Each structure stands twice: as structure tokens, then as C-alpha cells.
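*Asks:* here's my sequence, what's the structure:
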Amino acid sequence: MHSRRTRARPEEDPIPTLRFGVNYTPRHGWFHAWHDFDPGRAREDLDRIAGLGLDHVRVFHLWPLLQPNRTLIRTAAVDQLARLVDLAAEAGLDVLVDGVQGHLSSFDFYPEWTRSWHHRNVFTDPEAIDAQADLLRTLGRALTGHPNLIGLQLGNELNNLIEHNPATVAEVDHYLDTLLAAARDGLGSRGLVTHSAYDAAWYGDDHPFTPEASARKGDLTTVHPWVFSGGCASRYGPRSPQVLHLAEYGTELAKAYAEDPARPVWVQETGAPEPHIPAADAPHFARETILNASGCENLWGVTWWCSHDVDRSLADFPELEYTLGLFDAEGRPKPIAEAVAATVAELRAKPLIAEPRATALVLDCTPSTRSISGPGGVYFDEWMRLRQQGVRPTVVLAAQAEDESHLAARGIKELIRIP
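*Replies:* Next up, the predicted model:
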């Protein structure tokens, strides 16, 4: 197992070195493991993760177990989460905690007080919002004293819940602002407070979770560039430049929407789902994805999805969920784990110097035409064409393309426009 790292503590983020970690999916029972939490099994999983040379994990409890009634937050469940953070510390791992799950691997977990006869829209119902704020405030207070805590995130890809909980952009913004304030109130001044969304926030026409919200709310921007979004891997091929540079592109796209040119971006989820990325191609995909993203200025880090394959004894998962792990369901490292470990070790020994990108491709879209920036879109294809020609383009919004101070702050000297 790797020994404790001598580097800056989480409260000192952003730190000068890149962070590399994994989203923790318990080997025994997946997230149903919270029903009968076993510290011994969790310790074994975390030790194996640390053995790859990774420095952090992102962890998820289940909302119905934390808050089974609108006014009841179970102390025992909160204590389980705090215990997992401590176990990670023993393994030499820092931790980001996601609060409201919410959505995990195609399954949605709602407490009963939001469903059926008690249905409430989790994004717009005032009492439902207040309850989630109470939960995040409670988690923050319970976790704030843990020295290996990176921070508290509102929940995993909350915009996956929008289909059954419709909301406007203004309502989503209010929801995010309320929950971010509650998480900060609970956590205090130490640690990051963040939120996350799946790719529709960036590519989805008129999606109510907006790129501006992702890039401007919370302490940094998180991106989840998945190769199945927009059919990227099936459209271009698993070894294509479009796939291998997708996380890099997602990072540069996120930077375009930020108001602060120095705002960090965290590639918080990326992975090699079969059959989109065949197992034989997964090690190459992992290495190239990490290296390409690491060339982006202001990158906070890369967190792979995920630690362990879902055991096939568990039914009804999409096929790709059974093969996403760095470890198989028996806990054995897969070739992709070896590729991730080797690439991380290489970058730690000789970090890439992320130079400012002097060339920017101008993105001119409206909320109803954001899909041009996703796979298959004219903007996406042009950015990738430039990248294949050896250009290292960043992204600038049309509204900022004439702002000399903005361009100068980002080191942009040349603009390219799509005819």
C-alpha cells in the first residue's frame, strides 16, 4: 500500500500538483452495501485503490438511507459516511463526499416522502429543497473536522433527475444556490463545495441545468465527459482522436463559460464503458485520456469511474456498468488499472507543463443550439479537426470574443471562427 503523501492538505486547494483518484463503488453489494456497512470490506477496497498510487476517492451514500423522512436525518447513516472518510485516511486517501443520491448508474434513489402519494418535485418544492439543504448542512458539520476531506458536493449528476422533476433555468439556479449555501454553512470555511451534472448541461439544447451554472456556481467546475454522450465513441470509433481528446475538450469547453479565467476544472468522471470502448482498447484510452487532459491549464485533477466492476449477481444494470471498474468483481486489478497507475506515476515523476492556449475557436450558440458543441455538432467537429492538425485550441464564447481583457487574461492571441 502507498504511504501517506507529503503534499498540501485539501483545505489548501487548488494545489500546484494534479490530483488523480477514482470514484469508489464498493466491491461487495455495490451501493447497497450501505444497508449493512462493513468497515473491513471497505478498508480492503480502499487499500487496493491506494495501491494504484491514487490520492483520493469520491464517495456516495444513498439519500433514502440518510433521510427517510423529510424531517429525519439518520445519525447512524451519517456516522457510516464519516467512518468511511476515516478509513480512507488510514489508506492515505483524501475524499470528496457527494450528498444527495439521487442518481447512480441508471438507478434513481428517492426517499418515500418524495414519491407516490407524497410526490414532491425535488427541484421546485420549497419543503423538499429545505430538506435537502438540511441534509447537506448536517453532512458538512459531521465531516468538517476530517483532515482528509476534500469537500462536499451536492450530489451525483443531479440533472439526471430532471425528467421526472421538471424545472426552469431560474428554478434550477435557485435550487443550486440554496444547496450550495447550505453545504458551505455546514462545512465552514475549509474544503470545496461543488456540484456536478452529466453532459446534457453542456450539450443539451435548452437543458435547464446550464453551462453557466456548472462553470460559475460552487468553488470549481466539474465535468463528466462520457464517450457514450452524443454517441461519441460509436460515431467516431473507440481509438479516434475525438474519443481520446474528449476529456481535454470538455475541460476547455467548461473554461469558456467561466467568469474567472483561473477557475479550476475537475474531470470528475470519465471511464471506459464496454462496448463503446472494447476491453482491449481500454488501457490505451485511459492513458491518452489522462495525458491529454493533463495538458489543460487550471486542471484540478482526474477521477476515474470507477473502482470496481458491478458484480453480475446484481440484476438489471445496463451492460456497460458491469465492466467499468479498474478492479473486477473479485477485486483483481484489470489491465486498465495498470495503465492508470503507470500513467499517474509517470505524471508524478515528470509533470506536464500546461501552457496557456493562444488559439481559441469561437463558439457562437444559444441555449437552443448548444448541441453544436457536442459530438456530431459542427463546432465539436471543427475543434477536433484543429486538434488533429496539431493546434491546441481552447474555446471562447462569441460574447467574449471582442473582450480584450478576457482574451488577455486567458492568454488568447488568435481567434478562429467557423464560416
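*Asks:* make it CA atoms for all contacts and neighbour counts henceforth
*Replies:* OK.
*Asks:* show me what the lengthiest strand in the chain is packed up against.
*Replies:* Assignment by DSSP state E gives strand 299-305 as the longest strand of the chain. Judged by 3 or more CA pairs under 8 Å, 6 or more residues apart in numbering; DSSP states H and E, strand 299-305 is in contact with strand 19-23, strand 265-267, helix 282-294.
*Asks:* which stretches of the stretch 251-400 of the chain form helices?
*Replies:* Residue ranges of the helices in the stretch 251-400 of the chain, as given by DSSP state H, counting those that start in this stretch, are 282-294, 335-349, 378-388.
*Asks:* these: which one's closest to Leu363?
*Replies:* Leu363 sits nearest to helix 378-388 of all the helices of the stretch 251-400 of the chain, at 7.0 Å, using CA to CA.
*Asks:* here is a second sequence; please produce its structure as well for comparison:
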Amino acid sequence: MSTSPLRFGANYTPSQGWFHHWLDFDLDAVRADLDSIAGLGLDHIRVFPLWPLFQPNRTLIRPRAVEQLVQLADAAAERGLDTSVDGLQGHLSSFDFLPAWTGTWHRRNLFTDPDVLSGQAAYLRTLAAALADRPHFIGMTLGNEINQFSGDPHPDPDRVTPEQAGAWLTRMLDACEEGAPGKLHLHAEYDAAWYQDDHAFTPAHAAREGAVTAVHSWVFNGTAQRHGRTGTATEHHAAYLIELSKAWALDPHRPVWLQEVGAPAPLIPAEHAAAFTEATVANALDCEDVWGVTWWCSHDVSRSLADFPELEYSLGLLTNDRRVKPAGRAIAELVREQRGRTRKPAPRTTALVVDTGDEVTAPRRSVCAPGGAVFEAFARLTADGVRPTTVLASKALDPGHLAARGITEVVTPDEVR
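*Replies:* Here you go, the predicted model:
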């Protein structure tokens, strides 16, 4: 069970130029952004190099771009902020960023083509190695929700099998470890990994590969539409994903990083963003083994930039002119309350049975999605004050497994009324 201090951070979205800032990198503007993030009392940022700008050719990783990434991380450290770096961007806020050597005339599968794999591994290894000696470097995440490229609803997917996805994860995580041994290297998927029956990236991948499990909690996935902005399922969605991940974890106390969570308008109106933030984080903190909470995102997207989905413009803790928003004040207050405390939430003794078929490929994992039997039963139990967790059907009668997790009662979705 984790008793280490909880980490609080933000996904860094540059206030000037969004992630296109790498094209016109301005260290002074970055420093001003980092000052505003540090002013909230946060202790880390998650940073997103744009893959095509850093590796425009399969055998060219631009030294100047890597140098700028290191400068950003060093500037963060000067302000008391540790840095986690996502490598393969990949996908950000509805836009795809893939290098030309993977598309059109050079179209080849991102997850299986030998040349693409060697290029990706070299790139991740290079970024990791550039930061390996920095004590403020947390580690690498392979990419931001890169699993969305692997199947529907992507308009041009690079289809793979779960076995191929697993092989890709292993190779890329190994490359990160080679570059920066001993750092916190992980991968991160959007919630199709937990909710979509035929998705190649599976709950077992998420909960068993890498140093920690990452979950990205977005209530625009049908949760808020179904349960409303203050519904139990909405305010506990992040906690649900944290507890759902534990069903597949082999380590009974594997750390879970709530790596992305935000308050998307209009489902969460601006005037309710602070209340949603407070409730979501408080409920996540009621889970054991949480490594940290990293809010999406640091700064709003400027309205001068075109074609973003409407909700993407207003997700920041700060405006794009660096003024603190109500959600930012809520986070700052939570950080002040938690600073120096040692977390030790009580075990969740009631486990809801999760039966998705084969536990490795989870062919029936839609039961875990909004509207599914597991999701709705978890919400009902939570509304009744039960504080549930989850357990795979294959482990539900294993006394050793249950004891290791502190589970004393097991219920099925059909038994929840």
C-alpha cells in the first residue's frame, strides 16, 4: 500500500501557440508559463514534444529540438517542477501529428512495420537519454493516447491484434529503459482500452505493462450525458477507472496515475468546473495506491487558433494570459490541504465482479463502459456509500488474491439493485 506523498501536476499546454510553440521556441515565454503553474503549488508537469518536428525523417532526430526539450525541463526544475515526457505525439486535442515517413507514399503500420519500430525506438531512447541524468526527470510515457491509431473510430487506423499491441509496448518501454534506466516509464491509452470490446490495447496491457497504470478520465464519453454533471458516476468516474484498473493488475498495490482528467464544457459548465474538480479529485484520493493526479490542462487554448472542438478551448487551470481560473484555485487549495500529508486510504473491502471473458483480451469489456452492467452497478454501490473496488471473475474465488487486496465481500452486477 502506498504511503508516499501524492503528486499533483498539470499537463503543460503552452499559453502561446499551443504545442506549435516548438516551431518558435521561446524559453522566456515557457518560463512565464512555468511560473504560473508553480504558483498553483504543483510539483510536476507532463510535456508533449511534437513527433514530426523532433523526428522529421526516420534517421534524423533534430539535436536542436532535443536541446529545447532539455531546456524546458531544466526551467521547470528551477521552479520546483519535475517533468514527465510523452514521446510519440501522436494525438493531441483531436489533431494527429505523424511524421511524413509514416504516411501517404510511405504509409506503413505504426505498430508493426520493422522500419517504423526501429525509428520509434531510437527516438524514445534519444529523448530518455537526453534527460536521464536530470534528477527532476520523472520518466517517459510512450505517447498520448496513441492507441487511438489502432482501430475504429479513427478514420485511417493502423490495425493490430492485442498480441501485436503488446509486442509494440514491450519494445518501446524497453527503449525508454535503455535511454534512462530506472526512471518511471509507462504507456497511456484513452478509455477504449477499458470500454471497447474489440480494441487492440487491452486492460491487461494497461494494468500490467510499464512502471505504473495510467488512466485518462473524461466524462464526455457518455458518463455525464447519462448521469448529469453532479451524478455519482460523473463525479466518481476517475475513481472508477482507478479501481477498475486494479481488477487486471497482478501487483495488488500497483501504483495508478490519474494522468489526465479535466472539466469539459458544456457538460461541465464553467460555473460548475471548480465544484467538479474538487469532487473528482477528492474521490480519486479515496482510492489506495494513487501515484498522482495530473490535470488537463495547464493553460487554455487561445481563441486565435482555429478548428479545435469547442470544449478544448477552456480546459485550463489558467487562461492563456496566465490568470488563475476557478478550477485552478480549487486545485491550488487541494494541494495546500494535502501538502506534507501521508496518504493511507482505507481498503475497499467490497469488490464488484468483472466478467469480460478472457482476461487478457477482454472481449466483453463494454460491460465496464457507461451504461454497462459493471459501470452502472459500481455507480449504484458508490451512491449507497459502499466504496467498491473490482475483481476479475477468474479471481473472485481466490482467497489469496482477495486477502492481498483487503477484499472481504464479493458481489456481482446482478446482485446490485
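*Asks:* tell me the most buried of the helices of the stretch 251-400 of the first structure?
*Replies:* helix 282-294 (a mean of 21; mean count of other CA atoms under 10 Å).
*Asks:* mean per-residue distance, that one to the second structure?
*Replies:* For helix 282-294 of the first structure, the mean distance to aligned residues of the second structure following superposition is 0.5 Å (mean CA distance after the TM-score superposition for the first structure).
*Asks:* what comes into contact with that helix?
*Replies:* Outside helix 282-294 of the first structure, the residues that touch it by CA atoms under 8 Å, 6 or more residues apart in numbering are 18, 238-239, 244-248, 251, 271-272, 277, 299, 301-302, 335-340, 343, 352, 354.
*Asks:* between helix 335-349 and it, find me the angle.
*Replies:* Interaxial angle, helix 282-294 of the first structure versus helix 335-349 (axes from the mean of the first three to the mean of the last three CA atoms, to 10 degrees): 30 degrees.
*Asks:* quick one: the strands in the stretch 51-200 of the first structure?
*Replies:* 56-60, 94-98, 103-104, 107-108, 149-153, 192-194 (DSSP state E, counting those that start in this stretch).
*Asks:* which of the ones you listed sits closest to Ala50 of the first structure?
*Replies:* strand 56-60 (8.1 Å).
*Asks:* the closest one packs against which elements?
*Replies:* strand 19-23, strand 94-98.
*Asks:* now render the helices and strands packed on strand 299-305 of the first structure as TSV, adding distance to Ile418 of the first structure.
*Replies:* Compiled in TSV, these are given as follows (distance: least, CA to CA, whole Å):
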stretch	distance to Ile418 of the first structure
strand 19-23	35
strand 265-267	26
helix 282-294	24
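*Asks:* can you tell me which of these comes nearest to Leu87 of the first structure?
*Replies:* So among these, strand 19-23 is nearest, using CA to CA, at 15.3 Å.
*Asks:* make a markdown table from the helices of the stretch 251-400 of the first structure and add distance to Glu404 of the first structure to it.
*Replies:* Formatted as a markdown table, those follow (distance: least, CA to CA, whole Å):
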| stretch | distance to Glu404 of the first structure |
| --- | --- |
| helix 282-294 | 27 |
| helix 335-349 | 34 |
| helix 378-388 | 22 |
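*Asks:* which of these sits closest to Leu66 of the first structure?
*Replies:* Of all these, it is helix 335-349 that lies closest to Leu66 of the first structure, at 31.8 Å by CA to CA.
*Asks:* how big is the offset of that closest one relative to the second structure?
*Replies:* Here the mean offset of helix 335-349 of the first structure against the second structure after fitting is 1.5 Å, by mean CA distance after the TM-score superposition for the first structure.
*Asks:* now that helix, how far from the centre of its chain.
*Replies:* For helix 335-349 of the first structure, the gap between its own C-alpha mean and the chain's C-alpha mean amounts to 20 Å (CA atoms, centre = their mean, to the nearest Å).
*Asks:* derive a PyMOL selection command for the buried subset of the contacts of helix 282-294 of the first structure.
*Replies:* Command for PyMOL that selects the buried part of the contacts of helix 282-294 of the first structure, burial taken from 16 or more other CA atoms under 10 Å:
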select buried, resi 18+238+239+244+245+246+247+248+251+271+272+277+299+301+302+335+336+337+338+339+340+343
